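Visitor: no sequence on this one, just coordinates:
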């Protein structure tokens, strides 16, 4: 059971209602994470703004989803694994690619390097080695892309930690991090 109240769009007012309305417009529904996160409109607003800003960056949608899967697996967040696994086909990812991303792996060399950097960022809490940075550069990751990767790791870590701490009820087909 969720540790935070799940706020329905019809039961909130002001900024909270506006934010849930934005989520509903963008997704067609309001997932439980947003219903819980809006307990602090500032937190939901920050999440939505960072997500939108990074969505306009250099990394394409499929790569962003793969990073989200890598980070969710590393942080053992079932809610986020469930969301991003459900979303994966809509951005062109196959089941094989989803499973590979959960292992921080891809058949595409540059995407593989992106996922390995993302996993390293999580594992080292940002203290990646010179060798890990050089491997990313050698794979063609630009400074702009590397910076965005850090941003995506931070964004996904926010949602991973929030969903785990709040024990948000999963409203997608459940994916367990242990099932890999």
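Guide: Happy to help now that I have it. A quick note: this is a predicted structure, and the numbers were derived from the prediction, not measured.
Visitor: CA atoms for contacts and neighbours, from now on please.
Guide: Will do.
Visitor: skipping adjacent residues, who's closest to residue 91 in space?
Guide: Distance criterion C-alpha to C-alpha, 6 or more residues apart in numbering; nearest residue to residue 91, sequence neighbours excluded, is residue 62 at 5.5 Å.
Visitor: please read the previous query as pertaining to residue 19.
Guide: Of all residues not flanking residue 19 in the chain, residue 45 sits nearest, at 7.0 Å (C-alpha to C-alpha, 6+ apart).
Visitor: so the residue nearest to residue 91 makes contact with residue 93?
Guide: Yes. Assessed by C-alpha atoms under 8 Å, residue 62 is found in contact with residue 93 at 6.8 Å.
Visitor: presented hereafter is structure B, for comparison with structure A:
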């Protein structure tokens, strides 16, 4: 992906900067990967979905929870709320209300963790859309 992305130095630079910045995210990778799975299941980048499923497994997320993330939810209500936020950011940011944010805070999430969701979704939108456009395939095909 990166070598193909280099055809546009602006896109490559933006990707590298956002990717580097998101390594400092406060939101746990166990939750972030589930948000990424939910987004990629809808966006249609099979290579990204495969990569995020592998990362979720590597961070100890159980298969049942990965399957739930593909469906846009979790058995844990707090995580389900964050996945819902990620999907709202992806589909329709104007659907996010003060009540949604208050609910996330009620689950114990900080404003920084809530803001991290926007970065996670933005990075997924960039990589997934680019991979689909560039024809990047999964390791299987």
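Guide: It's in. If you're wondering where the values come from, they're calculated on a predicted model, not measured in any experiment.
Visitor: TM between them?
Guide: Once superposed, the chains reach a TM-score of 0.86 (TM-score structural alignment, normalised by the length of the second structure), with 140 aligned residues with a C-alpha RMSD of 1.9 Å.
Visitor: quick check: the gap between the most centrally placed residue in the second structure and residue 99 of the second structure.
Guide: Residue closest to the average C-alpha location in the second structure (C-alpha atoms, centre = their mean): residue 36, at 2.5 Å. Look at residue 36 of the second structure and residue 99 of the second structure: by C-alpha to C-alpha, to the nearest Å, they are 23 Å apart.
Visitor: so what does residue 39 of the second structure match up with in the first structure?
Guide: Residue 39 of the second structure maps onto residue 71 of the first structure when the alignment is built from TM-score structural alignment.
Visitor: what's the neighbour count on its match?
Guide: Counted with other C-alpha atoms under 10 Å, the neighbours of residue 71 of the first structure add up to 32.
Visitor: what does residue 53 of the first structure give?
Guide: 11.
Visitor: ok so, going back, the residue nearest to the centre of the second structure and residue 102 of the second structure, how far apart?
Guide: 22 Å.
Visitor: now swap in residue 95 of the second structure and tell me
Guide: 14 Å.
Visitor: so which residues of the first structure form helices?
Guide: Secondary structure of the first structure (DSSP state H): helices at 14-27, 32-37, 41-55, 61-74, 78-87, 95-102, 109-124, 130-138, 143-166.
Visitor: nearest to residue 172 of the first structure, out of those?
Guide: The closest of these to residue 172 of the first structure is helix 78-87. By C-alpha to C-alpha, the value is 5.9 Å.
Visitor: quick one: the closest one to the second structure mean distance?
Guide: Following the fit onto the second structure, the mean deviation recorded for helix 78-87 of the first structure is 1.7 Å by mean C-alpha distance after the TM-score superposition for the first structure.
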